[in-house]
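# Here you go, sequence then predicted model.
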Amino acid sequence: MEIVLASGSPRRKEILSNIGVDFSVMTSDAEEVTDEKEPDKIVMDLSRKKASFVAEKLNGDFLIIGADTVVFADGIVLGKPKDKSDAFNMLKALSGRWHQVYTGVTVISLKQNKMVTEYEKTDVRIKNLSDEMIFSYIEKGEYIDKAGSYAIQGYGSLIVDKINGDYFNVVGLPISKLYDIFLKEFNISLL
């Protein structure tokens, strides 16, 4: 059985590598569009689409992992910023407040013809940020391709005040949840 990560995210690759998982990467080009409105349903739907896109291109004994992450604040889903101005507005809106990070995870076993999708939610509080702090953070370039315009594992660690929940979920792959799915649904231990 071969494990395939349906994501080009360096963060997701690093999380899997850090626990010694032998896997390959096949980036999903699935369109990231959904009719879902609730953050948990959005990330589950998009993770399914990403994993399914890759699954359609494979044949044999493969286990495919798809994931999608969004930030949810005040009833609004914040995805990846379009540009620096969009990143500034997102970080300004998150400043001094709690928000939630949702990641949907889908695992597909081609051999078993089985798909399992779940999600994880983590509460995150951003420090009170001055405009100058936000501009300085944006100039680091870390906001690019990050839901909510920050990366908790990099310079973003300097603007995050505290979290309640799974840190790795905020990075982009709730590895403990993935471990549970592998063990419970596919009888595979990552330990």
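Alright, I've got the coordinates. Numbers count the residues shown, from 1 in each chain.
# From here on, just use CA atoms for contacts and neighbour counts.
OK.
# so how far does stretch 73-87 reach from one end to the other?
By C-alpha to C-alpha, to the nearest Å, the extent of stretch 73-87 from end to end equals 14 Å.
# List the contacts of that stretch.
With contact meaning C-alpha atoms under 8 Å, 6 or more residues apart in numbering, stretch 73-87 is reached by 39, 69-72, 90, 94, 98-100, 138, 143-149.
# and if we set it to 6 Å?
By C-alpha atoms under 6 Å, 6 or more residues apart in numbering, the residues outside stretch 73-87 that reach it are 70-72, 99, 145-149.
# Also stretch 165-177?
Here stretch 165-177 makes contact (C-alpha under 6 Å, 6+ apart) with 12, 69, 101, 122.
# Which ones among those residues map onto strands?
69, 101, 122 (DSSP state E).
# mind listing what the first one touches?
Applying C-alpha under 6 Å, 6+ apart, one finds that residue 69 lies in contact with 102-103, 172.
# cutoff 10 Å now
Residues in contact with residue 69 (C-alpha atoms under 10 Å, 6 or more residues apart in numbering) are 39-40, 42-44, 46-47, 78-80, 101-105, 119-121, 146-148, 169-173.
# Residue 51 falls within a helix, correct?
Yes. The assignment for residue 51 by DSSP: H, G, I helix; E, B strand; the rest coil puts it in a helix.
# what comes into contact with the helix or strand hosting residue 3?
Per DSSP states H and E, residue 3 falls inside strand 2-5. With contact meaning C-alpha under 10 Å, 6+ apart, strand 2-5 is reached by 12-13, 16, 21-28, 50-51, 54-55, 58, 60-67, 107-109.
# One more pass at 6 Å, please.
Strand 2-5 is contacted by residues 23-25, 62-65 when judged by C-alpha under 6 Å, 6+ apart.
# residue ranges for the helices of the protein, please.
Applying DSSP state H to the chain gives helices spanning 10-18, 39-55, 84-94, 131-139, 167-171, 175-186.
# and the comparison structure, right after this:
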Amino acid sequence: MNTMSQQTTLLLASSSPRRRELIGTIGLPVLIEAPDVDETMPEGTPPDELVEQLSLRKAGTVAGRNGEQTGTIVIGSDTVVVLDGRILGKPADGDEAFAMLRALSGRTHQVYTGITCIDAGCTLPPTVAEGRGTVMPFGDVGRYRVSAEGADGKPRALVGHTVSRVTFRPMSDKEIRAYIRTGEPMDKAGAYGVQGSGALFIEKIEGDFYSVMGLPLSLLYQLLLHWGIRPFQG
């Protein structure tokens, strides 16, 4: 681990236990702070734009609370499930959870996960929120953009997303109701958790498993490399 990595702290803007667990795999010091933001977006917002903007909103809110902290990278993430172009958020109740899972049964859907990294030591220009910046592909599963750069050539903010395809096997109504009784679906986008009992219904995943969990680790690592943060390189 190089000197820069040793001086870097990651500040995760999330209350999700899954994201807290995943970010620990990077091997850098981690702080956690819930973002407490308004997650409403205009109706009809495309899912890729939605997850990017919400991840930016979460990271930006926490970065704003913490002032200009040199050596701290604030990370925000957001995940939605999309079926036939319709965004499935967290179910409001058991009936909505049942309707979501019934619709997903035997079908393939998309999981979009957005991620934002902000250098807390910099003041962000308004172009970040406007979605400007150089767009770069991330393999065939996503993209990211360098939204702003400082005088030293290093980014102030990076925003991106991944898309994964998840196929459910056919599920009986009895299985769906039993799964809902576990309580697991109620705080999950699309009413299921890939890291929990919901995995029993998944036939296959095409894309990034950790994005489906809620934090695209490989993309996050790629973003950190832009700051010269290389936890696993000498």
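Everything's here; your move. Treat the numbers as computed from the prediction; the structure is a model and nothing was measured.
# Can you give me the TM-score here?
The TM-score (TM-score structural alignment, normalised by the length of the first structure) is 0.96; 190 aligned residues with a C-alpha RMSD of 1.1 Å.
# Keep only those of the contacts of strand 2-5 of the first structure that are in strands.
Under the assignment DSSP E, these contribute 23-25, 62-65 to strands.
# Hmm, residue 145 and residue 155 of the second structure touching each other?
No. In this structure residue 155 of the second structure lies outside contact range of residue 145 using C-alpha atoms under 6 Å: 10.0 Å.
# picking that back up, okay, the helices of the first structure in TSV with mean neighbour count and distance to residue 2 of the first structure next?
Below are these laid out as TSV (neighbours: other C-alpha atoms under 10 Å; distance: least, C-alpha to C-alpha, whole Å):
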stretch	mean neighbour count	distance to residue 2 of the first structure
helix 10-18	14	14
helix 39-55	24	12
helix 84-94	19	37
helix 131-139	15	38
helix 167-171	22	23
helix 175-186	16	13
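# Tell me which of those helices approaches residue 1 of the first structure most closely.
The closest of the helices of the first structure to residue 1 of the first structure is helix 175-186. By C-alpha to C-alpha, the value is 11.6 Å.
# ok, back up a step: which residues of the second structure does the strand holding residue 3 of the first structure align to?
The aligned range for strand 2-5 of the first structure in the second structure is 9-12, by TM-score structural alignment.
# compared with the first structure, how much does that stretch deviate?
For stretch 9-12 of the second structure, the mean deviation from the first structure after alignment is 1.0 Å (mean C-alpha distance after the TM-score superposition for the first structure).
# and which of the ones in strands among the contacts of stretch 165-177 of the first structure is nearest to residue 133 of the first structure?
Once C-alpha to C-alpha is applied, the member of these that ends up nearest residue 133 of the first structure is residue 101, at 21.8 Å.
# coming back round to it: out of the helices of the first structure, which is closest to residue 32 of the first structure?
Nearest to residue 32 of the first structure, of the helices of the first structure and by C-alpha to C-alpha, is helix 39-55 at 6.2 Å.
# Mind reading off the mean deviation between the closest one and the second structure?
Average distance, helix 39-55 of the first structure versus aligned residues of the second structure after superposition (mean C-alpha distance after the TM-score superposition for the first structure): 0.5 Å.
# what separates that helix from the chain centre, distance-wise?
Relative to the chain's own centre, helix 39-55 of the first structure is displaced by 11 Å; criterion: C-alpha atoms, centre = their mean, to the nearest Å.
# can you name the residues of the second structure that that helix overlays?
Under the criterion TM-score structural alignment, helix 39-55 of the first structure matches residues 47-63.
# How about the equivalent of residue 21 of the first structure over in the second structure, nearest residue that isn't a chain neighbour?
Aligned by TM-score structural alignment, residue 21 of the first structure pairs with residue 28 of the second structure. Nearest residue to residue 28 of the second structure, sequence neighbours excluded (C-alpha to C-alpha, 6 or more residues apart in numbering): residue 9, at 6.4 Å.
# Kindly report the same for residue 12 of the first structure.
Leaving aside its chain neighbours, residue 12 of the first structure sits nearest to residue 173 (5.8 Å; criterion: C-alpha to C-alpha, 6+ apart).
# I'd like the distance between that neighbour and residue 43 of the first structure.
From residue 173 of the first structure over to residue 43 of the first structure the distance is 12 Å, taken as C-alpha to C-alpha.
# Excluding chain neighbours, what is closest to the aligned partner of residue 170 of the second structure in the first structure?
In the first structure, the residue paired with residue 170 of the second structure is residue 128, using TM-score structural alignment. Nearest residue to residue 128 of the first structure, sequence neighbours excluded (C-alpha to C-alpha, 6+ apart): residue 96, at 4.0 Å.
# The second structure: which residue goes with the residue nearest to residue 12 of the first structure?
Mapped onto the second structure by TM-score structural alignment, residue 173 of the first structure lines up with residue 215.
# need the contacts of stretch 165-177 of the first structure in CSV with distance to residue 161 of the first structure, can you?
Shown next, in CSV, are those (distance: C-alpha to C-alpha, whole Å):
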residue, distance to residue 161 of the first structure
12, 23
69, 20
101, 15
122, 13
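# of those, closest to residue 6 of the first structure?
Proximity of those to residue 6 of the first structure was ranked by C-alpha to C-alpha; the top entry is residue 12 with 9.8 Å.
# coming back round to it: filter the ones in strands among the contacts of strand 2-5 of the first structure down to just the buried residues.
23, 25, 62-65 (16 or more other C-alpha atoms under 10 Å).
# list the contacts for the residue nearest to the spatial centre of the second structure?
For the second structure, the residue nearest the mean C-alpha position is residue 77 (3.2 Å; C-alpha atoms, centre = their mean). By C-alpha under 6 Å, 6+ apart, the contact set of residue 77 of the second structure is 55, 114-115.
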